[in-house]
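Asks: show me the folded form of this:
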Amino acid sequence: MENYGAPADLGGVRVVTDRIVANVERVIEGKTATITLAVAVLLAEGHLLIEDVPGVGKTKLAKALARSIDGSVRRIQFTPDLLPSDVTGVSIYNPENRSFEFKPGPVFANLVVGDEINRASPHAQSALLECMEERQVTVDGVTYPLQHPFMVVATQNPTQMAGTYPLPEAQRDRFTARLAMGYPDRRSELAMLDGHGEADPLDGLRPVCDGNEIRMLIDMVHRVHVAEPVKWYVIDLVSATRNNPDLRLGASPRASLQLLRTARAFAAIEGRDYVLPDDIQRLAAPVLTHRLIPTEEAVFNRRTAEVILADLVARVPVPDARGGRRTR
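Replies: Next comes the predicted model:
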């Protein structure tokens, strides 16, 4: 195991992330793993897509994460009549000085909460493409940089539900990870009934860190070591999705990069200064499955993207601590 590691001072990462996770758990009970993944995406400078049925706490998780950080937060309610300018901003003519003035949209914030993103048309969703990838907005030929850190946390209902549009492939690929909330267990639901019956705990939530602290943690995550065999393991795993006959669309090079970045953040959260193959395996499903498109034959045979990816993870050889590869 020592062969994976390299010296780095990451002691403060776990302290701060534990504070964030504990703060969010005051609102979302029994979802420690889900919240930790959301924080890992934040430290990986990525974006998060939360997909599940209505009423399981998707928006509450997004809001709780936003309120735990003392930075600028804006919320966008995606609706069928939403326009791209409602997201990015618009130039308005000022008759006093006879010039156009740019009025920034809600994407000019550290954390942008996009509620029910797939209720807006693909035309409106496209307003986020440049923002999420390049951290900038171009309006009327002028480019405006976004704040740092910058993260989009979007929620969506399953596409089988009424009034939803499927996210375009380019939009899905810009989300670092997708997670599902799932129903709470019995004890967590009982705690919710006791704690949320009279007041919403979200109202009393206070920040536990600020933007400067998050920027410092992001810089520390960059120093997490990734051994060469682990990088090859990421490439092998992603390449296997491109060559699988059950998949019409495999994972992109952007997916490889975001899988590695998220693994770095996850390792730092766990107090390690190196990435293990186990981190890649654990994060493969949330980082890769929403980018994969099964063939019609695979869908007919009920082979979902999750099932196909699980088979690939089980088959792709895993590197050992000496840099070689071992099969299971």
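Asks: contacts, neighbours, all on C-alpha from now
Replies: Fine.
Asks: list the buried residues in the helix or strand hosting residue 284.
Replies: Applying DSSP states H and E as the criterion places residue 284 in helix 277-288. In terms of neighbour count (16 or more other Cα atoms under 10 Å), helix 277-288 has its buried residues at 277, 279-281, 283-288.
Asks: now distance to residue 232 too, for these, in a markdown table please.
Replies: Below are these laid out as a markdown table (distance: Cα to Cα, whole Å):
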| residue | distance to residue 232 |
| --- | --- |
| 277 | 10 |
| 279 | 14 |
| 280 | 11 |
| 281 | 13 |
| 283 | 16 |
| 284 | 14 |
| 285 | 18 |
| 286 | 20 |
| 287 | 17 |
| 288 | 16 |
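Asks: and for comparison, fold this next one:
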Amino acid sequence: MNLQQLRHLVALHDTGSFSRAAEQLHLTQPALSRSIQLLEEELGVALIDRIGKRNEFTAFGKAVLARARRVVFETEELKRSALLLQEGLTGSLRVGMAPGAAALFMRHTLKSFATQYPKIRLHVAQGATEPLLEQLGRKQLDAVVADARAVAPSEELVLEPLPDMPAGCLCRAGHPLLAQQPVRIEALMRYPVAAPNLSLEIARIFVERHGPAAHPDQLVTLRCDSVSTLLQVAAETDAICLGIYAAALEPLARGELVPLALAPSLEASARYGVVCLAGRTAPPALDLLRGMLADEIERVQGELLRLQKPTQQGRSRRPRRGA
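Replies: I've put the predicted structure just below:
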């Protein structure tokens, strides 16, 4: 038994036929068939039932396949680990970012690598969470930064949460609803409501606090994966944007957007995380990315607190009645 035979067995299962597996492995079909046959002879039991043109793995064949996958995976990771150690900080990093994460972190990440680690080849792909996780599973990405609530628990994935960030409703300065704060959901629904795709957890919070009418499927009238575009629309129209305050830091600082309080209070937060494949050796540059993300969140949280202080001071300076 050798590693090549195990690779052949895995390829046969994944492609579903000897001809496709042989093409993928750059072998002739007779050579592949002979390899599988030698493996069966050594183990002394059939691994595949050949039924006409179909090939079905036997119960023992499925058990051997599961172990073969682990052996092939560990062998590839051993080679990859050695290569990564040789590369040090001159290797590559492939990261996927969901829309919310991209709005928060993409520019900062690209700038940081460009200025601090110019020899690292960084590729950032933006897209919906599920397709990015599929690319991660196919090892086309090294990590995915996404809403932690949108990542289903899996033994194949490791999720490293990042600090929570406040989220809520944002509207343009001078919006009619600002004079009615805090507003109820019925008043909010008289205006267009814009949001990216929201997690089931956020949908549950909305329904619990504001009733069935607040479910995003009913509440949201404008959907877009580009968070920056949604914020711009909210700044230029009467649309209300549901999002993370950190993503709107610049228009908040300029006074173009302001938070809109709801009754009862929404008290929502965004919870992002870095998702990797379990058991896979991470590139050294991934540790750099984790540090950059944590530092950026800390910086943004500080900026948000700074923006809130003038408002709080203004309230504290209001004269008391009768003074």
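Asks: TM-score for these two?
Replies: Once superposed, the chains reach a TM-score of 0.22 (TM-score structural alignment, normalised by the length of structure 2), with 133 aligned residues with a Cα RMSD of 7.3 Å.
Asks: moving C-terminal of the helix holding residue 284 of structure 1, what's the next helix or strand?
Replies: Where DSSP H and E defines the elements, the next helix or strand beyond helix 277-288 of structure 1 is strand 293-294.
Asks: just the strands in the stretch 151-300 of structure 1 please.
Replies: 151-156, 177-179, 209-210, 247-249, 293-294 (DSSP state E, counting those that start in this stretch).
Asks: kindly apply the preceding question to the stretch 51-200 of structure 2 instead.
Replies: Per DSSP E, counting those that start in this stretch, the stretch 51-200 of structure 2 carries strands over the ranges 54-57, 92-97, 121-126, 143-147, 157-161, 165-172, 193-195.
Asks: give me the angle between the fifth one and strand 143-147.
Replies: For strand 157-161 of structure 2 against strand 143-147, the angle between stretch directions is 60 degrees (axes from the mean of the first three to the mean of the last three Cα atoms, to 10 degrees).
Asks: out of the buried residues of helix 277-288 of structure 1, who's nearest residue 128 of structure 1?
Replies: Among these, residue 287 lies closest to residue 128 of structure 1 (Cα to Cα), at 18.9 Å.
Asks: I'd say the closest one and residue 257 touch.
Replies: No. Between residue 287 of structure 1 and residue 257 there is no contact under Cα atoms under 8 Å: 10.4 Å.
Asks: which other helices and strands does the one helix or strand residue 309 of structure 2 maps to contact?
Replies: Using DSSP H and E, residue 309 of structure 2 sits within helix 284-316. Judged by 3 or more Cα pairs under 8 Å, 6 or more residues apart in numbering; DSSP states H and E, the packing partners of helix 284-316 of structure 2 are strand 92-97, helix 107-116, helix 249-253.
Asks: hmm, who's touching the second one?
Replies: This points to helix 107-116 of structure 2. For helix 107-116 of structure 2, contacts defined as Cα atoms under 8 Å, 6 or more residues apart in numbering pick out 120, 122, 289, 292-293, 296.
Asks: turn those residues into JSON lines, including neighbour count.
Replies: Shown next, in JSON lines, are the contacts of helix 107-116 of structure 2 (neighbours: other Cα atoms under 10 Å):
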{"residue": "120", "neighbour count": "17"}
{"residue": "122", "neighbour count": "18"}
{"residue": "289", "neighbour count": "18"}
{"residue": "292", "neighbour count": "17"}
{"residue": "293", "neighbour count": "22"}
{"residue": "296", "neighbour count": "16"}
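Asks: residue 260 of structure 2: which of these is nearest?
Replies: Residue 260 of structure 2 has its nearest neighbour among these in residue 296, at 24.6 Å by Cα to Cα.
Asks: and the helix holding residue 309 of structure 2 with strand 165-172, angle?
Replies: With the same axes, to 10 degrees defining the directions, helix 284-316 of structure 2 sits at 60 degrees from strand 165-172.
Asks: what's the angle between helix 284-316 of structure 2 and strand 92-97?
Replies: On the basis of the same axes, to 10 degrees, helix 284-316 of structure 2 is oriented at 40 degrees to strand 92-97.
Asks: give me the buried positions along helix 284-316 of structure 2.
Replies: Using 16+ other Cα under 10 Å as the test for burial, helix 284-316 of structure 2 gives 284-286, 289-290, 292-293, 296-297, 300-301, 304.
Asks: returning to that earlier point: so which of the strands of the stretch 151-300 of structure 1 comes closest to residue 91 of structure 1?
Replies: Closest to residue 91 of structure 1 of those is strand 151-156 (Cα to Cα; 23.1 Å).
Asks: mind listing what's buried along the closest one?
Replies: Buried residues in strand 151-156 of structure 1, counted by 16+ other Cα under 10 Å: 151-156.
Asks: again with stretch 125-134 of structure 1
Replies: Of all the residues in stretch 125-134 of structure 1, those buried under the rule 16+ other Cα under 10 Å are 125-129, 131-132.
Asks: mind jotting down where the helices sit in the stretch 151-300 of structure 2?
Replies: Using DSSP state H, counting those that start in this stretch, the helices assigned to the stretch 151-300 of structure 2 run over residues 185-188, 200-210, 216-219, 227-236, 249-253, 284-316.
Asks: CSV for those, including distance to residue 130 of structure 2?
Replies: Shown next, in CSV, are the helices of the stretch 151-300 of structure 2 (distance: least, Cα to Cα, whole Å):
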stretch, distance to residue 130 of structure 2
helix 185-188, 30
helix 200-210, 14
helix 216-219, 19
helix 227-236, 18
helix 249-253, 27
helix 284-316, 21
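Asks: right, and those - which one's nearest residue 275 of structure 2?
Replies: Of all the helices of the stretch 151-300 of structure 2, it is helix 284-316 that lies closest to residue 275 of structure 2, at 10.9 Å by Cα to Cα.
Asks: give the other helices and strands that the longest helix along structure 1 contacts.
Replies: Ordering each helix of structure 1 by length in residues (DSSP state H) puts helix 253-269 first. Taking 3+ Cα pairs under 8 Å, 6+ apart as contact, the helices and strands that helix 253-269 of structure 1 lies on are helix 11-24, helix 32-43, helix 211-221, helix 228-242, helix 277-288.
Asks: which SS class is residue 102 of structure 1?
Replies: strand (DSSP: H, G, I helix; E, B strand; the rest coil).
Asks: tell me the contacts of it?
Replies: With contact taken as Cα under 8 Å, 6+ apart, residue 102 of structure 1 is in contact with 89-92.
Asks: no further questions, thank you.
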